[in-house]
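Peer 1: sequence and predicted structure below; questions after.
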Amino acid sequence: MIKSVSLEGKRIIVTGASTGIGAAAAEIMGSLGAKVLVAARSEDKLKAVADKVTKAGGEGRYLAADMGSEADIAALAEKAKALWGGVDGVFANAGVSGPAAPMTEYSLDAYDDVMNVNLKSMFILIKAVLPGMIEQGSGSIVCTGSLTSKLGAPMTPAYVMSKHAVLGLVRATAAEVAKHNIRVNCLIPGLINTPLLEPLAEHVADGDMKATLNILKAMVPQGRVGEPEEAGWLAAFLLSDAAGYINAQSISADGGMLGIMRS
């Protein structure tokens, strides 16, 4: 049977949704018929994203939440339950890059901040939504990893550690819940034109984002930096029934960076 990509009637939480991949994915999900609860810290930006979800054809709702706060994450899961009676999908996309510093100078406070948002928040959110998914016998979870889920990188030890661990979280969770018809996958974005590239610009080209993008695109086999929508579509697909036999995987939207050596 041929399937199209549809999220009609699906109830989905998207974190890190005020900008970048999260915002793009939420709007795409709305265009595919989803009910989307978006979360991040900035209420004004979230409201705008929720409005775009609705205008695209879905139902957009929002909750300002700090993904470093266990209470806020619990409130997010509770709001989805109050709105729609449960959750069919989660795009756990919230993340921070943290400071750039060598291991010997990297502070424990910075380490804790990065690990709390990039890893612990996903763990808590997944724990919150799994009982309902198990009860209904279905669900899909997509966690945002990074090229550094599979590669090392200097000067960002906490970020690299957190993104390696995200992939471990995905595999561990999938191993437990696949029998309940729940899928858990890791989206690995490559170099995507989002605000997360801005700190990198300070080190690559003295804050000049245009120059930074020109330098970065030389690293990509396709010869360009990706756009948020290109990763957002992959997230939407993985949450849809069209991806019903894709589970415990790490799937890249990276212009070929992980699969092709650039000469």
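Peer 2: Here it is on my side, so go on.
Peer 1: make it CA atoms for all contacts and neighbour counts henceforth
Peer 2: Will do.
Peer 1: please enumerate the helices of the stretch 151-263 of the chain.
Peer 2: 157-177, 198-205, 209-217, 228-239 (DSSP state H, counting those that start in this stretch).
Peer 1: now mean neighbour count and distance to residue 75 too, for those, in JSON lines please.
Peer 2: Below are the helices of the stretch 151-263 of the chain laid out as JSON lines (neighbours: other Cα atoms under 10 Å; distance: least, Cα to Cα, whole Å):
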{"stretch": "helix 157-177", "mean neighbour count": "20", "distance to residue 75": "22"}
{"stretch": "helix 198-205", "mean neighbour count": "15", "distance to residue 75": "30"}
{"stretch": "helix 209-217", "mean neighbour count": "16", "distance to residue 75": "36"}
{"stretch": "helix 228-239", "mean neighbour count": "23", "distance to residue 75": "22"}
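Peer 1: against that first model, consider the following:
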Amino acid sequence: MDWSGRVALVTGAGSGIGRATAEGFAQVGARVAVVDRDEDAGRATLEAIGAAGGEAIYIAADVADEQSVAAAVAETVRRFGRLDAAHNNAGISPDTGTTVDCTRVLWDQIFAVNVTGVWLCMKYEIEAMRASGGGAIVNTGSVSSLRAAPQLPAYVASKHALIGLTKVTALEYAAENIRVNIVCPGVIETPMLMKKAAEGFFSVDDYVQSSVPMARAGQPEEIASAVIWACSDSASYLTGATLSVDGGMVIA
């Protein structure tokens, strides 16, 4: 792939899947807007891209805040002149307990980031892509977009909602050369996953052996590859699709 002259924006780019995607876009020649509310993490990604010879900018933004999202997209266009691809990856998964135990505060917080945040990003990304003649968006769902997981009612509901949001947006803008897809990772070795494991939420090894047919956890770069492909010209007829990158979890 040659992304020379093209521009990609990645949210939640400070670590895990977002960082791998931001670095992957830079490796194929894109100029990258590294968007994360954690400045230290975002700048670490920025430095890694620069050290590898790529071109990027860091933008601090909270995807749950509309003004922040609008400013991040506007700054990307101001600095790079256009927007061709976006990976809306920022998301949270705090422990909530059962449906009864989940508090309204946690429910609203999870939906504000995982659903409203993605909607806000697409709202402003699409406007920028229209000015560039089109583009491609990939939202980050989860294996929990396609199956249930106990003790995670708000997270599962939010990730299910993203499939519907992705499909309707893909339908609305297909004729304007804007493609919208969703990638659904399975068990991926990210800081978020390892933090949950360290807190005793579950054993990664046990979960992998019992739930993943390929019998291993995935790497962030494996999700990044799928995202970059889905945004590329090689996937020019792909829109409204749900890409399960999960080692076979949803077919088990």
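Peer 2: Received the coordinates, thanks. For clarity, every value in this text was computed on a predicted model and none was experimentally measured.
Peer 1: mind putting the helices of the stretch 151-263 of the first structure into a markdown table with distance to residue 53 of the first structure?
Peer 2: Compiled in a markdown table, these are given as follows (distance: least, Cα to Cα, whole Å):
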| stretch | distance to residue 53 of the first structure |
| --- | --- |
| helix 157-177 | 27 |
| helix 198-205 | 26 |
| helix 209-217 | 28 |
| helix 228-239 | 13 |
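Peer 1: can you give me the strands in the second structure?
Peer 2: 7-11, 31-35, 55-59, 85-88, 135-140, 178-185, 242-245 (DSSP state E).
Peer 1: how about these in TSV, adding distance to residue 197 of the second structure and mean neighbour count?
Peer 2: Formatted as TSV, the strands of the second structure follow (distance: least, Cα to Cα, whole Å; neighbours: other Cα atoms under 10 Å):
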stretch	distance to residue 197 of the second structure	mean neighbour count
strand 7-11	24	28
strand 31-35	26	30
strand 55-59	30	23
strand 85-88	25	30
strand 135-140	21	28
strand 178-185	17	26
strand 242-245	21	21
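Peer 1: format those strands as CSV; extra columns: distance to residue 213 of the second structure.
Peer 2: Putting the strands of the second structure into CSV (distance: least, Cα to Cα, whole Å) gives the following:
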stretch, distance to residue 213 of the second structure
strand 7-11, 30
strand 31-35, 33
strand 55-59, 37
strand 85-88, 27
strand 135-140, 22
strand 178-185, 14
strand 242-245, 12
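Peer 1: who wins for proximity to residue 148 of the second structure among the ones you listed?
Peer 2: Each of the strands of the second structure was scored for nearness to residue 148 of the second structure using Cα to Cα, and the closest is strand 178-185 (13.4 Å).
Peer 1: residue 184 of the first structure -> the second structure?
Peer 2: Using TM-score structural alignment, the partner of residue 184 of the first structure in the second structure is residue 180.
Peer 1: now do residue 24 of the first structure
Peer 2: So residue 24 of the first structure corresponds to residue 20, using TM-score structural alignment.
Peer 1: what do you get for residue 69 of the first structure?
Peer 2: Aligned partner of residue 69 of the first structure by TM-score structural alignment: residue 65.
Peer 1: quick one: residues contacting that match.
Peer 2: residue 117 (Cα atoms under 8 Å, 6 or more residues apart in numbering).
Peer 1: cheers, nothing more for now.
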